[in-house]
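Undergrad: Fold the stuff below for me.
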Amino acid sequence: MDVEQGLIRVGDRDIALTERGSGEPVVLLHGGGPGASGMSNYVRNVDVLAERFRVIVPDLPGYGGSSKRVDHSDPFGDLASAIRGLLDVLGIGKAHLVGNSYGGAAALRLALEAPGRVSRMVLMGPGGIGTSRGLPTAGLKKLLAYYGGTGPSREKLDDFIRTSLVFDGTAVPASVIDERYAASIDPEVVAHPPLRRPDGLKTLLRMDFTRDRRLAALRTPTLVLWGAQDRVNRPSGGPMLAGRMPDCDLYTVANTGHWVQWERPELFNTLTAAFLEGVR
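TA: Here you go, the predicted model:
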């Protein structure tokens, strides 16, 4: 059964969240695609994980029912601060973090800044791995262009999800596109898009974890799951993280794109639950 928390005040922003289950707290952090939200990103995972854990699913700032404001000068730092504040308000000293893409970058940033607050991490195609090196992927270009040009449209979103988010675009029901499109055209979101091109080199460098020396000293046990056909964040980021972090396992998922938890839910749920319980 859902434990609907509604809106939780964190600093000067409201964070919408849903809770299920009991046990060690696990916070699921969603990606940054248009129309994303916590429950929509983890719809195939929450019930299974809630059989073993207290699962906390927030909408990140800028998305879903949360306040539509993000500090674009340091977006990953801002999101990490919001998550840390949410844990404070909920009275949680330490939690497991599970993050996909944008949410994975937020989780990693929080672990770097406050390692004592993070028990274990599971990261799926996290952002910020080689951000300032080379040209963006085709999928990332589509994501960042969604609110530009002629503005948001269902056609743009359909193309992004089917060709960039997943390996097999035909597997995505039209209802998923419809739901996310409706959320993406919220007037407040259109006026203040939560994800956009970095504001200058300083912001870009802040968003690149491979340049952060703290990564080599981060001993938080981490499992990285990366779709071999990820067209948003390059799969080469997986070996890069595994090579730099002292306690990092890497699982590359065949025939899978950027949305591992949705495309391969049984595999994701099994690996994640076992890892968070200490089974390697």
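Undergrad: C-alpha only now, for contacts and for neighbours.
TA: Noted.
Undergrad: List the residues that contact the residue lying closest to residue 169 once chain neighbours are set aside.
TA: Nearest residue to residue 169, sequence neighbours excluded (Cα to Cα, 6 or more residues apart in numbering): residue 162, at 3.9 Å. When the contact criterion is Cα atoms under 8 Å, 6 or more residues apart in numbering, the partners of residue 162 are 168, 169, 170, 172.
Undergrad: which one of the residues you listed sits closest to residue 16?
TA: Checking these against residue 16 by Cα to Cα gives residue 172 as the nearest, at 25.6 Å.
Undergrad: Return the residues in contact with that closest one.
TA: residue 162.
Undergrad: Check the gap between it and residue 160 for me.
TA: Taking Cα to Cα, to the nearest Å as the criterion, residue 172 is separated from residue 160 by 12 Å.
Undergrad: Filter the contacts of residue 162 down to the buried ones.
TA: Listed as buried from the contacts of residue 162 are residue 169; burial here means 16 or more other Cα atoms under 10 Å.
Undergrad: Please narrow the contacts of residue 162 to those residing in strands.
TA: Using DSSP state E, no member of these sits in strands.
Undergrad: Which of the contacts of residue 162 fall in helices?
TA: Counting by DSSP state H, the contacts of residue 162 place none of their members in helices.
Undergrad: Next, format the contacts of residue 162 as JSON lines and append distance to residue 87.
TA: Shown next, in JSON lines, are those (distance: Cα to Cα, whole Å):
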{"residue": "168", "distance to residue 87": "36"}
{"residue": "169", "distance to residue 87": "36"}
{"residue": "170", "distance to residue 87": "38"}
{"residue": "172", "distance to residue 87": "33"}
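Undergrad: to compare against the first, here's another:
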Amino acid sequence: MSRPEIGKSIVTGKFTTNYLEVGEGFPIIFIHGSGPGVSAYANWRLVLPKISEVGHCYAPDMLGFGYSDKPTDVKYGMKLWTQQIVDFMDALKIEKADFVGNSFGGSLALSMVINYPERVRKLVMMGPMGVEFDISYGLNEVWGYQPSKKNMLKLIELFCYNQEYATEELAETRYRASTEPGFQEAFSSMFPEPRQNSVDDMSFTDEQIKTVKNDTMIVHGREDKVIPVDNAFKLIKLIDNAELHIFGHCGHWTQIERADDFAKLVKYFIGK
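TA: Down below sits the predicted model:
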């Protein structure tokens, strides 16, 4: 049985990271979101083949997710995941890369720009966290997930504006991934109540965000019920060299609901 979600593996610091790799040229690192059952493959499978036409794409599973290590003796948070990205780049001898981050991954990409500006060229954030905001009902539901097919289908319905994407098949795939050994133990320790604390951990002050000088593209679905579209408007006001693309009739999964359009945008932005 083919498992496209399981790619290559590499030692990053004390842990092993599973990652997908496709294309050639300047490195582009894709950082997935934080929903249960997520992996680099689940998040990026529709757009990686297209975007790999303009760069060397790497998509790691973050610690605790997908098929990377799921340690139970660590403090999950911005610091741990940012260090994993640095260790990943060092292990693959990537000096500098463009970053594409989704949701929680948008915050981690922003963390790289703020903390390691010399390692980042261009920045793409999609439905991003990273700014201070009150936790939404949708995000609280995502982080509070308890494994069941019914609960997973409910989450996928929250993620999508177009309910045609909220299929039983997708729910089954994500549910199976959310019951992989060690996932729920790691996931339930990542975002404990009160979950606003985790939003705060993944956020930066306005002053920190204003230090970003990189070319930046922000992409958001107008009907996003997980990460408020207001985040995108805050970021465009704070980042000097930024552009903003809002998709109407689109929820949190721009890269799935508007896969072709999202890939075209990223290719245009990275190539310009």
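Undergrad: Superposing both, give me the TM-score.
TA: Their TM-score after superposition, calculated using TM-score structural alignment, normalised by the length of the second structure, is reported as 0.91; 267 aligned residues with a Cα RMSD of 2.1 Å.
Undergrad: re earlier: helix/strand/coil for the residue nearest to residue 169 of the first structure?
TA: Going by DSSP: H, G, I helix; E, B strand; the rest coil, the secondary structure assigned to residue 162 of the first structure is helix.
Undergrad: Can you tell me what residue 181 of the second structure aligns to in the first structure?
TA: Residue pairing (TM-score structural alignment): residue 181 of the second structure is matched to residue 187 of the first structure.
Undergrad: hang on, the earlier thing: out of the contacts of residue 162 of the first structure, flag the one nearest to residue 53 of the first structure.
TA: When the contacts of residue 162 of the first structure are ranked by distance to residue 53 of the first structure (Cα to Cα), residue 172 comes first, at 28.0 Å.
Undergrad: and stretch 17-33 of the second structure, which stretch of the first structure?
TA: Counting by TM-score structural alignment, stretch 17-33 of the second structure pairs with residues 15-31 of the first structure.
Undergrad: How about stretch 49-57 of the second structure?
TA: With TM-score structural alignment applied, stretch 49-57 of the second structure matches the range 47-55 in the first structure.
Undergrad: ok, residue 254 of the second structure - contacts?
TA: Listed by Cα under 8 Å, 6+ apart, the contact partners of residue 254 of the second structure are 126, 127, 219, 220, 221, 247, 262.
Undergrad: I'd assumed the fourth one was in a helix, is it?
TA: No. Residue state for residue 220 of the second structure (three-state DSSP) corresponds to strand; a helix is not indicated.
Undergrad: Now which residue in the first structure aligns to it?
TA: Per TM-score structural alignment, residue 220 of the second structure is aligned with residue 226.
Undergrad: Tell me how far that match lies from residue 242 of the first structure.
TA: With the distance defined as Cα to Cα, residue 226 of the first structure ends up 12 Å from residue 242 of the first structure.
Undergrad: what sits in contact with each of these two?
TA: The contact sets of residue 226 of the first structure and residue 242 overlap at residue 250 (Cα under 8 Å, 6+ apart).
Undergrad: okay, the two: which has more neighbours?
TA: residue 226 (29 against 17; other Cα atoms under 10 Å).
Undergrad: where's the residue nearest to residue 94 of the first structure when sequence neighbours are not counted relative to residue 208 of the first structure, distance?
TA: Nearest-residue entry for residue 94 of the first structure: residue 117, 4.3 Å, with adjacent residues in sequence omitted and distances by Cα to Cα, 6+ apart. Taking Cα to Cα as the criterion, residue 117 of the first structure is separated from residue 208 of the first structure by 22 Å.
Undergrad: which residues in the second structure form helices?
TA: Counting by DSSP H, the second structure has helices at residues 40-44, 48-51, 78-91, 104-115, 137-143, 149-159, 168-178, 183-190, 196-201, 206-210, 230-238, 254-257, 259-271.
Undergrad: For residue 62 of the second structure, find the nearest of those helices.
TA: Ranking the helices of the second structure by their distance to residue 62 of the second structure (criterion: Cα to Cα) puts helix 78-91 first, at 6.7 Å.
Undergrad: Now do the closest one against helix 104-115, angle only.
TA: Taking axes from the mean of the first three to the mean of the last three Cα atoms, to 10 degrees, one finds helix 78-91 of the second structure and helix 104-115 inclined to each other by 80 degrees.
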